[in-house]
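[1] Return atomic coordinates for the entry below.
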Amino acid sequence: MANKTIAFIGTGNMSYAIIGGMIKNGFAPQSIIATNRNPEKLAKAHADFGVRTEQDNLKAVEEADVVVLSVKPQMMAELCQTFVDAGLDLSNKLFVSVAAGITVKRLREMLAEDVKLVRCMPNTPSLLGRGVSGLFAADIIDEEKTYIEQVFSSTGIAIWLEQESQINDVIAVTGSSPAYFFLFMEAIEEKAIALGFSPEQARALVQQTALGAAEMALSQQDISIAQLRANVTSKGGTTHAAVEHLKANQLPQTVADAMDACIARAEEMEQQI
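    Modelled structure (predicted):
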């Protein structure tokens, strides 16, 4: 599918990041169409990446072989209805949805056709090229899977899921988890300020420590995360005292419960849309 045209319907921050990653990874700008109601955003996308732009979603869909639906879940039905009302031939197009809570079955109902479809769940670090995208495919061939993997690998890593229900699991593990890390960083930052550090010092200390810990995990793939923690936790020392306190207050179980709550909410959304 190297010569295929891909259209991003609703070029917000996430689509902008994906397009930027694609350009960096050698995709031809003229093979990419960005749509948005805001002409200023389209002008920026063209200026930054040289891609084609279009305010008319229908024209973009007509020209594209691959259509990325990058709108909010509550807007998806209305968007798809415009395609149906216009009588567009969608039979040979591959659709990609990045919307949470909309199943393959529901999206096909919205499009009134059993289209080829990929559900994708990227996370916000994709904006920096450090993201994770979970992918689930429905009725697509290997060539199409390879193309989609190349698209979403341009902003980090992409993994294929065997079951659609795993999309909700990915939301809990990677989609929502940046907020978990931020909450933990926030708690350390607040305590650092209470200890007398300036807000600027506290922010610098916390973010550099978080970055360093992440880099240690990335650079030592042969060592488990549990072992990395143990390596900096001398028994009877200060770190040991802090870690044991967190364990005694059920931090691991609290995290697990929070992830279960995330999955439950994703499942609820599937029933509401």
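[2] C-alpha from now on. contacts and neighbour counts both.
    Will do.
[3] The nearest residue to F152 once chain neighbours are set aside: neighbour count?
    Closest residue to F152 apart from its sequence neighbours, by C-alpha to C-alpha, 6 or more residues apart in numbering: A158 at 6.1 Å. A158 is flanked by 21 other residues according to other C-alpha atoms under 10 Å.
[4] I'd guessed A158 sits against V151; true?
    No: contact between A158 and V151 fails when scored by C-alpha atoms under 8 Å: they sit 9.1 Å apart.
[5] residue at max distance from the center of the protein?
    G236 (40.5 Å; C-alpha atoms, centre = their mean).
[6] Quick one: residues contacting that residue.
    For G236, no contacting residues are found, by C-alpha atoms under 8 Å, 6 or more residues apart in numbering.
[7] Can I take it that it is in a strand?
    No: read with DSSP: H, G, I helix; E, B strand; the rest coil, G236 is coil and lies in no strand.
[8] And E189, which helix or strand is it part of?
    If you go by DSSP states H and E, E189 is part of helix 177-194.
[9] Can you tell me the SS state at V132?
    Applying three-state DSSP: V132 is strand.
[10] show me where the stretch 151-273 of the chain has helices.
    Listed in chain order, the helices of the stretch 151-273 of the chain (DSSP state H, counting those that start in this stretch) span 166-170, 177-194, 199-219, 225-231, 238-248, 251-272.
[11] Another for comparison:
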Amino acid sequence: MDSTICFIGAGNMSLSLMGGLLASGYPKDKILATDPSADRRQEVTQSLGIPCLESNTETAAQADIILLAVKPQQLEPVCKELADTVKAKGALVISIAAGVRTSDIAFWLGGEAAIVRTMPNTPALIRSGATGLFATSAVSDSQKDQAENILRAAGLTVWVPQESDLDIVTAISGSGPAYYFLFMEAMQAAGQKLGLDESTARLLTIQTAFGASKMALESPDDCATLRQKVTSPNGTTEKAIQTFEQHDLRAIIEEAMTAAKDRAISLADELGTTHNNS
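    Below you'll find the model as predicted:
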């Protein structure tokens, strides 16, 4: 029997997940949502046919799974508001709020709770996301399956054994789309500087990125092997790769991802100050 899911916060990520669940055949009458904006509530109900109400507590009381989709800075008051409801229902709590640790969420909920923390990325908005998940010890195997099924509605999912691994997930897939956008931005600009018009340079850049990603995803070969296969000795690709290597692109990427990971850790510290100081 399908569990009733309540989305606290009906932003774009929630809409994508709800739409994905419906597309996969999840019963419409098992999905609820809340949002403080009357316009947003009306939009959700009209576009998806899902009840979207104002009261978090009244709506969450009808659910077995509560998905927290509010801004990280709003998570503390929302959790405190839902604490009694979560405790009474024994509900599974899933958080897609970036950077807030499960220990802080549990503290705000008033103690031990079954919590799955996730790190989705923006391509989840078009159901092509990559989401890392971490479960606390209070989460059962069946609850892990439920959480995975919900997040899989927005793309690929992977479980990590330690919560600290989510900081690395943030550095790879959470922030990663922006790295590729920057690389594509630079490729398009170079193409235009070399003589192509903007539209042609843009389309060639984007389709090349898409095609390379699709090959990497579907091929049994790893990325290094795929790169070697298209790099002919003394050819055009080799000359470009040599230029990247001369400028130590690998070290730049490692340094950038380390900076992203370190910032993820410091943000979590900042967002959890209430718990840490209590």
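[12] Overlay them and tell me the TM-score.
    The TM-score (TM-score structural alignment, normalised by the length of structure 1) is 0.94; 269 aligned residues with a C-alpha RMSD of 1.4 Å.
[13] Tell me the helices and strands packed up against the helix holding E189 of structure 1.
    helix 199-219 (3 or more C-alpha pairs under 8 Å, 6 or more residues apart in numbering; DSSP states H and E).
[14] swap the cut-off to 10 Å and go again
    helix 199-219, helix 251-272 (3 or more C-alpha pairs under 10 Å, 6 or more residues apart in numbering; DSSP states H and E).
[15] Among those, which comes closest to T5 of structure 1?
    helix 251-272 (30.0 Å; C-alpha to C-alpha).
[16] In structure 2, what stretch matches that closest one?
    Using TM-score structural alignment, helix 251-272 of structure 1 corresponds to residues 249-270 of structure 2.
[17] can you give me how far the matching stretch is from the chain middle?
    Averaged C-alpha coordinates place stretch 249-270 of structure 2 at 17 Å from its chain's average position (C-alpha atoms, centre = their mean, to the nearest Å).
[18] do the same with stretch 121-128 of structure 1
    4 Å.
[19] Show me the contact partners of that stretch.
    The contact list for stretch 121-128 of structure 1 (C-alpha atoms under 10 Å, 6 or more residues apart in numbering) reads 13-18, 20-21, 97-100, 130-136, 152-158, 167-168, 170-171, 174-179.
[20] run the last query once more with 7 Å
    By C-alpha atoms under 7 Å, 6 or more residues apart in numbering, the residues outside stretch 121-128 of structure 1 that reach it are 14, 17, 98, 131-135, 155-156, 167, 171, 174-175.
[21] which residues in structure 2 does that stretch match up with?
    The aligned range for stretch 121-128 of structure 1 is 119-126, by TM-score structural alignment.
[22] Let me see the contact set for I150 of structure 2.
    L17, L21.
[23] gap between it and A189 of structure 2?
    39 Å (C-alpha to C-alpha, to the nearest Å).
[24] ditto for F134 of structure 2
    For F134 of structure 2, the distance to A189 of structure 2 - C-alpha to C-alpha - is 39 Å.
[25] what about those two, which has more around it?
    F134 (24 against 18).
[26] give me every residue that touches that one.
    F134 of structure 2 neighbours (C-alpha under 7 Å, 6+ apart): V116, R117, T118, W159, V160, P161, Q162, E163.
[27] just to revisit the earlier point, roughly how far apart are the residue farthest from the centre of structure 1 and L228 of structure 1?
    For G236 of structure 1 relative to L228 of structure 1 (C-alpha to C-alpha), the value is 17 Å.
[28] Helices of the stretch 1-150 of structure 1, start to end?
    13-24, 39-49, 57-63, 73-85, 104-111, 142-153.
[29] winner for burial among those helices?
    helix 13-24 (a mean of 20; mean count of other C-alpha atoms under 10 Å).
[30] What mean distance separates that helix from the matching residues in structure 2?
    Mean deviation of helix 13-24 of structure 1 from its aligned counterpart in structure 2 after superposition (mean C-alpha distance after the TM-score superposition for structure 1): 0.7 Å.
[31] Pull up the gap between the residue lying closest to H275 of structure 2 once chain neighbours are set aside and G110 of structure 2, please.
    Of all residues not flanking H275 of structure 2 in the chain, D104 sits nearest, at 5.9 Å (C-alpha to C-alpha, 6+ apart). Noted for D104 of structure 2: a distance of 10 Å to G110 of structure 2, by C-alpha to C-alpha.
[32] got it, and P220 of structure 2?
    47 Å.
[33] Those two: which has the busier surroundings?
    Counted by other C-alpha under 10 Å, P220 of structure 2 and G110 do not tie: G110 has more neighbours, with 16 against 10.
[34] Give me the aligned partner of that one over in structure 1.
    With TM-score structural alignment as the criterion, G110 of structure 2 lines up with A112 in structure 1.
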